[in-house]
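A.B. asks: Okay, predicted coordinates and the sequence, questions at the end:
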Amino acid sequence: MQKIRNFSIIAHIDHGKSTLADCLIQACGAISAREMSAQVMDTMEIEKERGITIKAQSVRLNYNYKGENYVLNLIDTPGHVDFSYEVSRSLASCEGALLVVDASQGVEAQTIANVYIALENNLEIIPVLNKIDLPAANPQRVKDEIEQTIGLDCAEALEVSAKANIGIKELLDTIVEKIPAPSGDANAPTKALIYDSWFDNYLGALALVRVIDGNISTGQNLYIMGSGKSHEVLGLMYPHPLRQEKTKTIRTGEIGIVILGLKNVTDIAVGDTMTDSKNKTKEPIAGFEPAKPFVFAGIYPIDTDKFEDLRDALDKLKLNDSSLTYEPETSVALGFGFRIGFLGLLHMEVVKERLEREFGLDLIATAPTVVYEVTKTDGEIVYIQNPSELPPEQKIAQIKEPYVRATIIVPSEFLGNMITLLNSRRGIQKKMEYLQETRVLLEYWIPTNEIVMDFYDKLKSCTKGYASFDYEPLDYQEGDLVKLDIRVANEIVDALSIIVPKSKSYERGKELVEAMKEIIPRQLFEVAIQASIGNKIIARETVKSMGKNVTAKCYGGDITRKRKLLEKQKEGKKRMKAIGKVALPQEAFLAVLKID
């Protein structure tokens, strides 16, 4: 155990985490130069394309330090805020972490968020400045910033460049010297933390575990404390990006993959504790919680015949992503589809893209919503995630909405733009401090509903891409909210209903009907598009009717012949207006997403 080092890499997006991981893997000789590819730890196409880590990967490396062999377990973590629960579980399985900061950009919002998770787990943190070979790099300024913002001593901070392979040997030596060896009781009952799980087509559901106490051996019966089920261990492996290495035992302090031959991932949830079925450990590992969806959206196939294909695709995707929750729902406008719960906005984008790519589906997503807590006049409390579930206005006593604590780091020249944006999103300022003369840290409480649409895009555009943003969920707070319905030809379109603050309802309603007017094709009769709150119409636009030239065939003769045809047309239009149906194009539903 003294020769094992378990560590993780934490960083903001784009600060070079995956490139540094590649460097460490190559320096330890785990993959030959011929087999090496960029971002070797990222296995999905989307990860390589976007340059982000979605699924954490781990690798076991052998490193020779002063003539002795050490085992380094690199536990990679996803960088994005949506997967912060997975990050917390990955960090709970380590003794140390490399805090990677870009030497030209400095500390960003996510750097701070992930450092706090690492400090909660009492990890040894090693500051590493990456990209020191860039012309804009300023290592001293960044060291001062880390000391000031996070309070870490940077006197011995390592300066490396993963691209140019500078300082990698010193970094590996420092990992061996500074990160403590795992502590655990090899003779105690088996106790292991599941910090990742996924599905393999041949082996079934796999659990990636860190053994805290005792050992895990093939043939052993393991009891999973969260699900309350026992399973036999069919095989054990050490993780490797290209070829897994089989083993008979995973010992105390080690990480490994446990094969249980399960058909789905739900029984081996991330954060759960494994122990021996006959000799159970007394206490499970603290911090386990089922994944809670944060944002909800309806996803429908554009071709309604593909509903069953979408169901199969979701069932298969859930095998690899246990945090996905979904249930069938129907919409008058869009037909049959699913209401899906996501961990956040990036997670929503990734799931939709994977469904379209991996399963060849054409999908449409409705506007993302959050869960509201509604107290009825009879005292009953209900939780709703779809605006169409909201009770009638006269039966609602109060509506509470979820809030998030947002941390934003912004260059001081864009501070005015940033505060204007936050105020327009009903943000409440809690903290503002200058990290340096040129950079400001803001902490705001913002209603979740205000950040789920296009907040991130607006934040980037009003700061020329320089601001960084991170958030964590808070509790529910009361809000003055109403349900805004859109009626087309006097019929409410359920998929376009949204919940908005009363103060913004008029302008949102006006913007929506104006956007819809441009999109709805002209019919042979006038179409009224209205925004309403309850039975009160607050905005209206009219799509003019198409003129059909009914008098074209009328040549010569008396004017009364033309008048007769026009009167007949007028009657027909009146009747069509009363019974006419309007087919809404798909763009109409996307218009709601793009309303600022």
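C.D. replies: Okay, I see it.
A.B. asks: contacts, neighbours, all on C-alpha from now
C.D. replies: Will do.
A.B. asks: is it true that residue 154 touches residue 148?
C.D. replies: No. If you go by Cα atoms under 8 Å, residue 154 and residue 148 don't touch, sitting 10.2 Å apart.
A.B. asks: The two: which is more packed in?
C.D. replies: residue 154 (18 against 13; other Cα atoms under 10 Å).
A.B. asks: Okay, the more buried one and residue 409: tell me how far apart.
C.D. replies: Residue 154 sits 21 Å away from residue 409, going by Cα to Cα, to the nearest Å.
A.B. asks: Pull out the buried positions in stretch 319-338.
C.D. replies: 319-326, 333-334, 336-338 (16 or more other Cα atoms under 10 Å).
A.B. asks: Spatially, which two of these are the most separated?
C.D. replies: Using Cα to Cα, the buried residues of stretch 319-338 span at most 31.2 Å, a distance reached by 320 and 333.
A.B. asks: picking up where we left off before, inside strands: which ones of the buried residues of stretch 319-338?
C.D. replies: 325-326, 336-338 (DSSP state E).
A.B. asks: Below is structure B, check it against A:
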Amino acid sequence: MTDLSLIRNFSIIAHIDHGKSTLADRLIQHTGGLTEREMSEQVLDNMDIEKERGITIKAQTVRLNYTAKDGETYQLNLMDTPGHVDFAYEVSRSLAACEGALLVVDAAQGVEAQTLANVYQSIEHDHEIVPVINKIDLPAAEPEQVRAEIEDVIGLDASEAVLASAKSGIGIEDILEQIVAKIPPPKGERDAPLKASLVDSWYDPYLGVVILVRVIQGVIKKGLQVKFMIGETEHLIDRVGCMRPKIEQLPELGPGEIGFITAQIKEVEQARVGDTITTVKGGASEPLPGYKEVQSVVFCGMFPVDAADFEKLRESIAKLRLNDASFTFETESSAALGFGFRCGFLGLLHLEIIQERLTREYDLDLITTAPSVVYRIQLNKSKTEPAGELMLHNPADYPDPTRIDVIEEPWIKAVIYTPDDYLGSILKLCQDRRGIQSDLTYVGGRAQVTYELPLNEVVFDFYDRLKSISRGYASFDYEQIGLRPGDLVKMSILVNNEPVDALSMIVHRDVAEARGRGMCERLKDLIPRHLFKIPVQAAIGGKVIARETISAMRKDVTAKCYGGDISRKKKLLEKQKKGKAKMREYGNVSIPQEAFIAALRMGEE
């Protein structure tokens, strides 16, 4: 049993690539969590994609023992949280499990968009924040300027900010001393009814679902019959322990401690992040506040390039779902692409990571349809059906336009940080995407722009365009602000007068024509020529708004006529003309798979 005054629970918050995972490595190494031989770079990032991209996808935890200068040995529980906006809910649950946070800011780049978003979340949880200015050994480092920026932008006192370099190991001892001195110990009654917050869960092939918990009050031990208050399920705990970062079994977890439990749970779906765990007998009456259902924001269709791989794709998606409860899927069929799945994601990065994991870990070749968001449609009464509300995930399910009263789309509030030189181009990009500017302020030499934008304009390639316009210097963070009505229509693509469902999309009426023209021009280059003319059209309902024609391949039927009367040639050409008319009537246009992939991957120009 650990004395509460000797426990410190903290997380590390930072913008992507400011050195969060490297700092975690140094803290583990310095406190002897792993030996020199067992250390690897980004030891808490256990997926290849995390290491390659330098991002954290899953929140990780580690328990360290540190003997401070005052002679006491402290138990430090470190939570390495994801920095990306898609995983904001996971971050909020991890922060709720701590009493303090290390704010890591890059000495060369200063405060950025996600630094702010996560710091404000941390402040909402009443955390004690310890500023750390990292990478001070870089030639471009300006620690004093960054110190001033932290004070101006965030409003934190940075006079005692630790100057450190996680890579070189500078200032690590100072950071540990600040954690012990500034971050308050947890509070909690050992004899009170058990209340533990479910911070995260993941699937282990040997242990089943492993659940990361923070005990608020009471004690968790092996053999205890517990209840998940929101999931309303009961389980028997068969293992209690902590990560150092290797798994270590413990007899119990007391108040204020962070560790893991297993209870032979087979599906991550049952262990929802943010749930409250209590005992079946004499348990708590109220769950902890802050729980919310995780909702998918972006949807797209995933189809195997080879139709024979459908079962393999089904198995692979089911295995991935074991580890990631925020990813949803259901079967879908398309006339053009065959059988596949309609998948829901937390955001674009989440989509990209799932897609990459399916390709890498399960060796699948996939076609992904254009990403779309969820629309809410108010339907009026028809002769056969009553009025009602429809949540539309797939453009193919768009109802009859005469039944639509109002169609609403999700909007976001985006905060963009950019050097002054690129401000004009970024404002133009946001205006082109139907953005409404709500704020523009200056922080040092950089502009902070706040825009309200429709999410369906952002899911295409907004982030890529933003990065290319600003040469990678702009940073972007967003939060959802609800649904608003919009003048939205379904744009269908017709090839040889046949609609191609996989290419249909929901767009704003003002940009439909430009988007349709771009898609038709692209398909004209991608679909091979046939022996008859092929019209490629973009249409809204029955009205064609753009058209391109793929010219026919011409066979010279008069080549075998040497001299003779002209009527012989005319006769052959007439015969060819009739044949072409018949072919146009009955002929099928085969669109090769590559054309689909290219059209869908290019998104929009």
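C.D. replies: All right, it came through fine. Quick caveat, the model's predicted, so the values are computed rather than measured.
A.B. asks: now what about the TM-score between them?
C.D. replies: For this chain pair, the superposition-based TM-score is 0.98 by TM-score structural alignment, normalised by the length of structure 1; 594 aligned residues with a Cα RMSD of 1.1 Å.
A.B. asks: Helices of structure 2, residue ranges please.
C.D. replies: Counting by DSSP state H, one finds helices in structure 2 at the ranges 20-30, 48-53, 88-96, 113-124, 143-149, 172-182, 310-323, 348-361, 423-432, 455-458, 462-469, 509-526, 566-586, 593-601.
A.B. asks: Pull the contacting residues for residue 350 of structure 1.
C.D. replies: The contact partners of residue 350 of structure 1, by Cα atoms under 8 Å, 6 or more residues apart in numbering, come to residue 46.
A.B. asks: One more pass at 7 Å, please.
C.D. replies: For residue 350 of structure 1, the contact set (Cα atoms under 7 Å, 6 or more residues apart in numbering) is empty.
A.B. asks: Give the aligned equivalent of it in structure 2.
C.D. replies: Residue 350 of structure 1 maps onto residue 353 of structure 2 when the alignment is built from TM-score structural alignment.
A.B. asks: I'd like the distance between that match and residue 325 of structure 2.
C.D. replies: 14 Å.
A.B. asks: excluding its backbone neighbours, what's nearest residue 5 of structure 2?
C.D. replies: Spatial nearest neighbour of residue 5 of structure 2, excluding adjacent residues (Cα to Cα, 6 or more residues apart in numbering): residue 185 at 5.3 Å.
A.B. asks: What's the one you found aligned with over in structure 1?
C.D. replies: When structure 1 is aligned by TM-score structural alignment, residue 185 of structure 2 is paired with residue 181.
A.B. asks: and what of residue 295 of structure 2?
C.D. replies: Structural alignment (TM-score structural alignment) places residue 295 of structure 2 against residue 292 in structure 1.
A.B. asks: Identify the residues contacting the residue nearest to that match when sequence neighbours are not counted.
C.D. replies: In space, residue 292 of structure 1 comes closest to residue 343 once its chain neighbours are excluded; the distance is 6.9 Å by Cα to Cα, 6+ apart. By Cα under 7 Å, 6+ apart, the residues touching residue 343 of structure 1 are 82, 292-295.
A.B. asks: at 6 Å instead, please
C.D. replies: By Cα atoms under 6 Å, 6 or more residues apart in numbering, residue 343 of structure 1 lies in contact with 82, 293-294.
A.B. asks: So for structure 2, the centremost residue is which one?
C.D. replies: residue 350 (3.0 Å; Cα atoms, centre = their mean).
A.B. asks: Could you measure from that one over to residue 206 of structure 2?
C.D. replies: For residue 350 of structure 2 relative to residue 206 of structure 2 (Cα to Cα), the value is 26 Å.
A.B. asks: same deal with residue 456 of structure 2?
C.D. replies: To residue 206 of structure 2, residue 456 of structure 2 is 41 Å away according to Cα to Cα.
A.B. asks: Looking at structure 2, name the residue matched to residue 322 of structure 1.
C.D. replies: Aligned counterpart of residue 322 of structure 1 in structure 2: residue 325 (TM-score structural alignment).
A.B. asks: Verify the contact between residue 533 of structure 1 and residue 484 for me.
C.D. replies: Yes. Counting by Cα atoms under 6 Å, residue 484 is a contact partner of residue 533 of structure 1 at 5.2 Å.
A.B. asks: So between the two, which is more surrounded?
C.D. replies: Set residue 533 of structure 1 next to residue 484 and count neighbours by other Cα under 10 Å: residue 484 wins out with 24 against 18.
A.B. asks: In structure 2, what residue corresponds to the more buried one?
C.D. replies: With TM-score structural alignment as the criterion, the equivalent of residue 484 of structure 1 in structure 2 is residue 491.
A.B. asks: correct me, but that match touches residue 542?
C.D. replies: No. With contact defined as Cα under 6 Å, residue 491 of structure 2 does not count as touching residue 542 (10.3 Å).
A.B. asks: Return the residue of structure 1 aligned against residue 521 of structure 2.
C.D. replies: For residue 521 of structure 2, the residue aligned by TM-score structural alignment is residue 514.
A.B. asks: how many other residues sit next to its match?
C.D. replies: By other Cα under 10 Å, 17 other residues sit near residue 514 of structure 1.
A.B. asks: what's the answer for residue 299 of structure 2, then?
C.D. replies: 25.
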